[in-house]
Structure formats: C-alpha cells, structure tokens
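[1] this one's structure only:
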C-alpha cells in the first residue's frame, strides 16, 4: 500500500531539536542509571501558584464553564485582560473590540499570520527566533526574511547584559521590500534575554509606519523583566498602535504552559481579522482555564504576585550563573524571560568523544549539548536551531539554559557543571 503524500506545509524538517535533545537525555539517563538535570525545554518543574490552581478547581464543577466559549473569549477573561493591561498600554482597552483570547500565544500568532498574509508576502523575523514562527508563516503562504541580532564583540570573553546584543538597522532597512507585510518582534527575547529598548522599538516602529507594515510583537515574557520598566512598541505613538498586534501568554505568566490560554491585543480593525482567523482555526479556547486565568489576573494585580515572581526568577538566575562565574565562562545576563545564554568557546570537547553522523553534520553547539548531557548529565539547548545556516556561526559556541525550575534542580545543575573545569582551555 502506498501512503498518501503529505502536504508541502508539513513535509521535511528532519529530527527537531526537542526530539533530538530529549532523546539523548533519556538515553544518557538509561545508560548511566542516573537521572539527568534538565534545563533544556522551557517548561516549569513546579505547579502554578495556589490561587491559580484553586481558581481552576472552582471553575471545573460549573456546567457553563465546561462548554464552548465565545470565539473571541469569555467576557470574564476579556474584561480581566483589559483591566490588567490598560495601565500597561497607557490606554483604555476595549475588551469587545481590541482583544481576542487564543489557544495559547502560539495560536494567537498563527491566527495573526493567517489573518494578514497572502501567498508570497514577506515577513521579517529576527534571528535567533522562536522555532514556531517559521512554519507558521510558511503555512500561511508567507516568505520569511531573516535579520540577525548580533552578539557584542567581546561576548566570548566577557559577561554582560543581554541588551548588548544589537540590531543592525541598516540590515533591517535593507530587508524591507514592497512585498514586506509584517515584522515579528520578540521582547523579552527567547533565547537571548534581551528587552528591546525604546530607541530600538521606535526605529522599528518608524520603519513600519513608513512602509505600512504590520508589527507582531511577541511579548509572552512581559511579566518577567528585570529592569525598572518594560517598553511596549504599541504604546509609542498612535500611528504605531494602529499597526501593532501584541501577543500575551497566561501560561508563561502563571507557570501553566499546559493551560494553552493566550491573547492578542491591538486596534479593532486588526483584531477583527485575527478573531476571524481564530474562529476558523480553533473556534474557541479552553473555557475553565479562561475563567481561572481571569480570576488569577485580578488576584495577581491585587497581591503583587508578578513582582514577587520576578524576584524569584532573579534568584534562580543567580543560582545558575554563579556556577559559570566560578568556571570563568561568560554569559549574557538576561534582562527578561527565563533563559540564560552561556558561551562555551573556552570548553574543549575531548577529541576521542564520538558523535553519531547526524550530530557530526550540525554546528558546534549541538555537539556541546550532546556531550554535556553524556559527560555531566546536564541538558541545555543548542541555539543554532533557531537560526539559518548563514547566521549559525554567531551562536555555535553558545548553549541555552532554562531557569524555570525548582531551586533544588538549579543547584544540582550548578554542582554538576563544575565538572567542566577539566575541559576549559
């Protein structure tokens, strides 16, 4: 029997980084008989805050909360998001026309791409990028145009702020063509940890206004920033607001990525079409989780939960980075999000260490990641998975570590990582 040929949008790609790294981790754990310490994928090792879990428990027995939600979202959550985010957006958000609730932030972005992209439209994406952007854009018929975010010149020798990674605005300007329909931003940035500054956002916004380009601002880590403020591109001018769709995530905000509740905020004329796409893609979003998120947002704002969570994450970052300080390995100090990029250019992999054929063909960061799993039992992610081959050399000496884990797990990783001493040149 000959199986049907899959559609072009889901062909190819080979083994993805998650399957590869998680497979290597499982194999290492089995062969050594010891569990690995997984700081790879950005899922939380702990439960949501108690008030969020309780809100979900309260929602589940209610008959109406177990049925379809309105396609744009439950009014309870639309109103809660509008109330929580209006002060942050410096405008009174209309919950009925300037918001749509989505099945996670990723589906919100998917809806935005489907709402505005026609075959052959170009979308500018900064490298490194969240890996879902590219297939989402391509499935909507778009063509991805890549612009790199560059590491600071001394990144391999000195620890410094992730905000020292920079955009070459000549490269960005040159990437714009008459076919450019959208620019995708990610701030705080995964995996760099960079928070785009007002100056950077203003330059991007001015280009978008000049060329009438939609801005899709992925701000899923917006409740985790470590400076005094978090600038939002949608707030910079009325003209920029008119072109901007901002994506948020309850999963990231409340340590509940499996709830799959997100939202898109923007001007009514743009949200209208995002909502239409959302209706056709999923129709509606998980109802009991919407109710729980609505209550959780109100409690979080009343109790100062978001600042408390920021303080907790600053401590988590310190636990992990202290290990690299001892080793003398430079890293980028994240200004937001929950990832730390560490430079391993000083680390020498033993010459007799054997890699399989697939890894042999990959950039050096894949080799580092596999070796680190097998040699020390610590899991990290190679960031060149989130770049094109042209840009990969900028990141092939780096590894990404997730700190959204219990402190005990981070402490265990920090101890294991001291085994790198014998491999540092």
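    Happy to help now that I have it. This one's a predicted model, so the numbers in the text were calculated from it and none came from an experiment.
[2] contacts, neighbours, all on C-alpha from now
    Noted.
[3] any idea which helix is longest in this structure?
    Among the segments of the chain that qualify as a helix by DSSP state H, the longest is helix 305-327.
[4] and the helix or strand following that helix, what does it pack against?
    With elements assigned by DSSP states H and E, the helix or strand that comes after helix 305-327 is strand 331-333. Other helices and strands packing on strand 331-333, by 3 or more C-alpha pairs under 8 Å, 6 or more residues apart in numbering; DSSP states H and E, are strand 160-161, strand 339-343.
[5] do you know which of the ones you listed lies nearest residue 180?
    Comparison of the helices and strands packed on strand 331-333 against residue 180 by C-alpha to C-alpha identifies strand 339-343 as nearest, at 30.4 Å.
[6] quick one: contacts of the closest one?
    For strand 339-343, contacts defined as C-alpha atoms under 8 Å, 6 or more residues apart in numbering pick out 42, 155-156, 190-193, 317, 329-334, 397-403.
[7] can you spell out which helices and strands pack onto the next helix or strand after it?
    The helix or strand immediately downstream of strand 339-343 is helix 357-360, counting by DSSP H and E. Counting contacts by 3+ C-alpha pairs under 8 Å, 6+ apart, helix 357-360 packs against helix 364-376.
[8] buried residues, stretch 251-271. List them.
    Going by neighbour count (16 or more other C-alpha atoms under 10 Å), the buried part of stretch 251-271 is 251-257, 259-268, 270-271.
[9] all strands of the chain, in order?
    Along the chain, the stretches classed as strands by DSSP state E are 37-38, 99-102, 122-127, 143-150, 160-161, 166-167, 180-186, 214-218, 244-249, 262-265, 331-333, 339-343, 378-379, 398-402.
[10] closest to residue 228 out of those?
    Per C-alpha to C-alpha, nearest to residue 228 of those: strand 160-161, 14.5 Å.
[11] take the one below as the second:
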C-alpha cells in the first residue's frame, strides 16, 4: 500500500460523506459564529436559530421520566415499541382518523428522524426515486440517498409578493406540472412536511387531495412528516390520512410523529410511524436493524405524558401559548414593514429581509463567502451587529437553485423560546430600522 493510502480514514471512508476541506454544515457554522460573537462582545447572543426549546418539558412529563426509571423500564423495549405507548398512540390516532387503529399500525422509533430513515430503508432500493418538495428539511436528502435512491425535487413556488407584503402558507403553491413530470416508473414515495419547516405552511385539503390522487394513480406511498402536528393555529389540521374527500389515501400514507416536538423534549428521541399494518411491518423491520429499539424509560414517560395531556388540555394550552409567542415576535417586523410568512403551524417564522441594507463594504469570513448566497451573509451580519441568530433558509433548497432564489433574502427564526427571550430579540431587532 502506498504512503498516500496508509491512513485508513483516507483510504477506506465512505465517499458519500466526502466534504470540501474546511467546509461546515449550516448548524456548525451559525452556532460557532454565535459563540464567537458572544465571546468577543461579552454579551449574550439571542439564539433563535435551531429549533430546540429554551425551556424544560412540562412538570408532568418530567415526573413521568422519573416514574418510569423507578418502575423498572430500564431494559430493552420491544422492537416495535412499548405496549403502553402503542396503546396511547392507537387512542390518539383513532380519534384523529375517526376509526379504530390497531397497535400493528404503529412503529415506535428513535426520534422522528430515525422513523423517516426506517421508512426510506424499508421501501427504497438503489435506482428508486423519491419526490421531495423544495424547500425541504435538510435531513431528508441524505436519508434517501444513503439507500441508493435518487431524490426528485418539486418546487413550492416562492410567492413574488412576499418581497413586499406578508403572505400565508397558501401563497406557497405546488409546482403541479413539475410534480406530474417528476413521477416515473422509478418513483416510490412522495414526501411532504406539514406543518412545513421552514415555511410554516400547512398543506390544505385541496393540495393534499391532488397529491393523493397522483399517489393513487401511480401506486405511490405518501410519507407525511407531521412532527408539528400539535402546533396548528387554525380551526383544524388536514392530514393525508384523514381526508374525507379521498379516504382511500389513508391506505398508502405513512405518518411521522414526534414526542420531542410534542412535549418540548427534543433530546428524548422518541418518535413513531403510523400507517397501514402491511406498510408498517417494513418500517419495523428496518428499524430493528438500524437500532433495534428506542430507549425504554423515555417511551414509558411519553406514554404517561400522553395520558395526562388529555386530562390537563396540554396541547390546547400549548397552541394558545404559541399564538402569543408569534404575536410578541411578529410585531417588530410589522412595525419595521418587513414581510413574513404567517405561520399556519410549527414554531418557525420565515422573514423577508430584502429591504435591509447591509453596508456594502462589510467584511465576511471566507467560510461565509464560500457558501455563495446572501442569506448566509445576512445571518452572519445579524449575529455580529444585532446579536440575534437566524438560519439561512437556502440550506433547505436544492444547491443548483440557491443563488437568486427568493429565500436568499430571508432568514428563519425559531420561536420555541421563553417569552422573555423573544422580547429581548424584539428589542435588538428594532435596530434594523437604521438599515432600512
């Protein structure tokens, strides 16, 4: 073996994970920028970047963890899930779907992300294709590609009026012609995310029906990532698996859920996949080989948490809390005249900063310039000069379309923070008035 190949990390690594020397993912780059800015200034940075909660889960959920640990739930859980949690979720989905749901229609996974991964590995093989709407949650792409399958991107069209006025999720429309063109004999899955990250869009019933009709016509599975299912701010939350106008869609829909998002406990890593038993069996098979089972005490804690959430109206109260959070945070952009997309669900706000005039001679580090899009510059400048962290949303766009995409002038902010943190962010963001 030559000297060049003597390092096993160099000679034997999986080329899929090859990265340009010195490049960083968006999370590392933005968080490191925030940490450096805080160290330089000696003042706390208001971090509204990643979607993790600034506060603990509710007391009843914390108590459930302690109870589970003391009650003997400390060994392997069954691969398909803790029976108590499966029971709670069957009750939950029986109410949502309006029909009895059985435990063999649910698989418990190690977070929603591993649930998605298990779906992809359960159904995709090399040469297959999966359709993803663009912008997308970035984790979908490697999860699909690692199976050997190919991603086909279909655009959620950037609304032109978003440059000058507020819009809603309904203004972000599906490229229907692009969707029909993307479907071919290799297509197996259509992935949707509702409520959507980073837009905050909830796919309406007409959109879901049209997607569903194509899935039925071409014998496809719809994978519906609904991790923010308990954070919707309208009268109801339409789901592919509950469409009254297309009930047969439920037979080919796999729904992804998350305890971390539901109970403000992203570190617990408990998620699930719900759908027809004949589909879920392949998700369980993949999950068993990926990690075998999900942490037993946390599954039990989530089971107890769901039971108590029904009696104390936790999810209803949480929705009211988030409506207030958006009211606190949105006001500064209303006052500044900066457009945003009204969040129909989830806990992100997408803001258009096209009108903000960053000094042309502002100096950026090379690693920001290397990203090649203005939203990275905006994010860097906002951290350094305003003291607020947002995420550049072109990271959620297919690389070939990032430059000159409307999102290049936007930032995504997470409002899953204490009201006091949002209020501090508002005070700092008022300084943007000097740059308009």
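    It's in. Bear in mind that the values here come from a model prediction, so they are computed numbers and not experimental data.
[12] and the TM-score between them?
    In this superposition the chains share a TM-score of 0.97, using TM-score structural alignment, normalised by the length of the first structure; 422 aligned residues with a C-alpha RMSD of 1.1 Å.
[13] average offset between the longest helix of the first structure and the second structure?
    With mean C-alpha distance after the TM-score superposition for the first structure, helix 305-327 of the first structure departs from the second structure by a mean of 0.6 Å once superposed.
[14] give the aligned range of that helix in the second structure.
    Aligned by TM-score structural alignment, helix 305-327 of the first structure falls on residues 314-336 of the second structure.
[15] to which residue of the second structure is residue 171 of the first structure aligned?
    Looks like residue 171 of the first structure aligns to residue 178 there (TM-score structural alignment).
[16] skipping its backbone neighbours, what lies nearest its match in space?
    Excluding the flanking residues, the one nearest residue 178 of the second structure by C-alpha to C-alpha, 6 or more residues apart in numbering is residue 154, at 5.9 Å.
[17] OK, contacts around that neighbour?
    Taking C-alpha under 8 Å, 6+ apart as the criterion, residue 154 of the second structure is in contact with 131, 132, 133, 134, 174, 175, 178, 179, 182.
[18] quick one: map it onto the first structure.
    Aligning on TM-score structural alignment places residue 154 of the second structure opposite residue 147 in the first structure.
[19] still on that earlier bit, please identify the most buried of the helices and strands packed on strand 331-333 of the first structure.
    Of all those, strand 339-343 has the most neighbours on average by mean count of other C-alpha atoms under 10 Å, namely a mean of 25.
[20] so that one matches what in the second structure?
    Aligned by TM-score structural alignment, strand 339-343 of the first structure falls on residues 348-352 of the second structure.
[21] go on, stretch 26-39 of the first structure?
    Using TM-score structural alignment, stretch 26-39 of the first structure corresponds to residues 35-48 of the second structure.
[22] residues making contact with that stretch?
    Against stretch 35-48 of the second structure from outside (C-alpha under 8 Å, 6+ apart): 34, 383-384, 387-390, 413-415, 417, 421, 424-425.
[23] what does stretch 313-331 of the first structure give?
    155-160, 224, 226, 338, 340-344, 346, 403-404, 407, 410-411, 413-415, 417-418, 420-421.
[24] buried only: go through those for me.
    Those of the contacts of stretch 313-331 of the first structure that meet the buried threshold are 155-156, 159-160, 224, 226, 338, 340-344, 403-404, 407, 410-411, 413-414, 417, 420, by 16+ other C-alpha under 10 Å.
[25] can you pull out the helices in the stretch 151-300 of the first structure?
    Secondary structure of the stretch 151-300 of the first structure by DSSP state H, counting those that start in this stretch: the helices cover 169-175, 198-211, 238-241, 250-253, 268-281, 287-303.
[26] how far away from the center of its chain is the first one?
    Averaging C-alpha coordinates over helix 169-175 of the first structure and over its chain gives two centres that are 23 Å apart (C-alpha atoms, centre = their mean, to the nearest Å).
[27] mean deviation of it from the second structure?
    Aligned to the second structure and superposed, helix 169-175 of the first structure gives a mean residue distance of 0.9 Å (mean C-alpha distance after the TM-score superposition for the first structure).
[28] the fifth one now?
    Per the superposition on the second structure, helix 268-281 of the first structure and its aligned residues are separated by 0.4 Å on average (mean C-alpha distance after the TM-score superposition for the first structure).
[29] equivalent range in the second structure for that helix?
    Against the second structure, helix 268-281 of the first structure falls on residues 277-290 (TM-score structural alignment).
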